[in-house]
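> Have a look at this prediction, sequence included:
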Amino acid sequence: MGKKIDEGTASVDINNKLVEEILSQSNPNELFGKEGLFQQLKKRVVERILEDEVSHELGYSRHSKIAKLDGKRRNGTSEKTIIDDSGQKIVIDIPRDRDNRFELQLIPKGIRSFTGFDDSVISLYARGMTMSEINPI
C-alpha cells in the first residue's frame, strides 16, 4: 500500500505500484522534460480543479440536465497559456459560463504567471470547497 505524506493540512496517499510502473516505463527526460509527465500532470490537475470550480459555482456537473432548468450554463472553454514556477509554459483550457459572470479563483482573468500552485489549492480549501470538490481526479 502507499505511504501517507503530510503536506500541511492535507495528506496524499501515493500508490507505490503506480510509482514503480511510471519509473519502469520512463526515463528522466520523459518525467521532467518540457512535455514530460510532471508538466502533463500539472496541466490535468489545473484543468480539473478549474472544471470543479465552475461546477461548484453553477451548481451542477458537466453534461447534467439540471442546467436546462435554472438557466446557468457552461459555454465551452478558452485556451490560456500560463507560466509555472519553473518558468515553463503550460497551455490550459479555461472553462467558461455563458453569462461570463463567474471569476475563477485558481487562475483569475488577466493572470499569466501561475506560481504557488499548492498555495492556491489550500486557498480554495480555505474558502469552503471540500477536498472532494477540489481533488477528485
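That came through, no problem. Numbering: from 1, shown residues only.
> Only C-alpha atoms from now on, for both contacts and neighbour counts.
OK.
> Start from the N-terminal end of this protein and give the strands.
For the chain, applying DSSP state E gives strands covering 3-7, 10-14, 74-83, 89-97.
> Need the winner for burial among those strands.
strand 89-97 (a mean of 18; mean count of other Cα atoms under 10 Å).
> who's in contact with Leu106?
Applying Cα atoms under 8 Å, 6 or more residues apart in numbering to Leu106 gives the contacts Ile49, Leu50, Ser120, Val121, Leu124.
> Looking at these, which is nearest Ser11?
Top of the list for closeness to Ser11, among the contacts of Leu106 and by Cα to Cα, is Val121 at 12.9 Å.
> alright, now check it against this:
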Amino acid sequence: MSRRKEPVIPNALLDQLLAGGAASAAFEQGGLLDSLKKALTERALNAEMDHHLATGEGVGNTRNGYGRKTVMTETGKLEIDVPRDRQCSFDPQLIAKYQRRFPGFDEKIVSMYARGMSTREIAGHLQDLYGIDVSPD
C-alpha cells in the first residue's frame, strides 16, 4: 500500500479557506482562487513599493494611496489596487504600467491562432470564457 503524500498546503488551512462554501465555487469567477490571486498580487506589489522606497532613489518620497486597475486573467477580469508614491517614480514589475493582462494571456491567444483558429473564432471564444468583447481586428 502506498503512503499518502503530504500536501503542500496544510489541510487545516484549506478547510479554513473553504469554510462555509462549496468546494466547486472556489474555481468559479470571483471565487476563492480569484480572491487568492488578488491578495497575492497586491501583496507582491506592496513589497515592490517597500523595496522602491527603501532604495532611497527619491529623497522624501512616500506612499500616496492606491490606484485601481483591472487586469485580465485566465478566469476573467480582476480588479487590483496598485500602490502609488508621491513622486510617481514607482514602476511595478509584476504588472507593469499600462499592462492590462496577466503574463501568459497573450501567449494563449497567439497559440489559438497558430493552431488554426480564425480571429473571429478567438473573439467568440474569449466572449464565452471571459465575458469580454474583443474586435477580430
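Looks like it came in fine. Keep in mind the model is a prediction, meaning the values are calculated, not measured.
> Which of the contacts of Leu106 of structure 1 remain contacts when I look at structure 2?
For those, the contacts that persist in structure 2 are Ile49, Leu50, with contact defined as both residues aligned by TM-score structural alignment, their matches' Cα atoms under 8 Å.
> before we move on, the earlier item: adding distance to Glu30 of structure 1, write the strands of structure 1 out as TSV.
Formatted as TSV, the strands of structure 1 follow (distance: least, Cα to Cα, whole Å):
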stretch	distance to Glu30 of structure 1
strand 3-7	24
strand 10-14	20
strand 74-83	20
strand 89-97	16
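> List the ones among the contacts of Leu106 of structure 1 that fall in helices.
Among the contacts of Leu106 of structure 1, the ones falling in helices (DSSP state H) are Ile49, Leu50, Ser120, Val121, Leu124.
> Verify the stated contact: the first one with Met131.
Okay, so that is Ile49 of structure 1. No: here Ile49 of structure 1 lies out of contact with Met131, judged by Cα atoms under 8 Å, at a distance of 10.5 Å.
> Which one of the two is surrounded by more residues?
It is Ile49, of Ile49 of structure 1 and Met131, that has more neighbours when counted by other Cα atoms under 10 Å, with 20 against 13.
> Excluding residues flanking it in the chain, which one is nearest that one?
Leaving aside its chain neighbours, Ile49 of structure 1 sits nearest to Ile134 (5.6 Å; criterion: Cα to Cα, 6 or more residues apart in numbering).
> OK, contacts around the residue sitting nearest the centre point of structure 1?
In structure 1, the residue lying closest to the centroid (Cα atoms, centre = their mean) is Val46, at 2.2 Å. Going by Cα under 8 Å, 6+ apart, Val46 of structure 1 touches Ile92.
> now it: how far from Lys4 of structure 1?
22 Å (Cα to Cα, to the nearest Å).
> quick one, helices of structure 2?
11-18, 32-54, 105-114, 119-130.
> Same list, those helices, but as JSON lines with distance to Ala26 of structure 2 please.
Compiled in JSON lines, the helices of structure 2 are given as follows (distance: least, Cα to Cα, whole Å):
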{"stretch": "helix 11-18", "distance to Ala26 of structure 2": "8"}
{"stretch": "helix 32-54", "distance to Ala26 of structure 2": "4"}
{"stretch": "helix 105-114", "distance to Ala26 of structure 2": "21"}
{"stretch": "helix 119-130", "distance to Ala26 of structure 2": "16"}
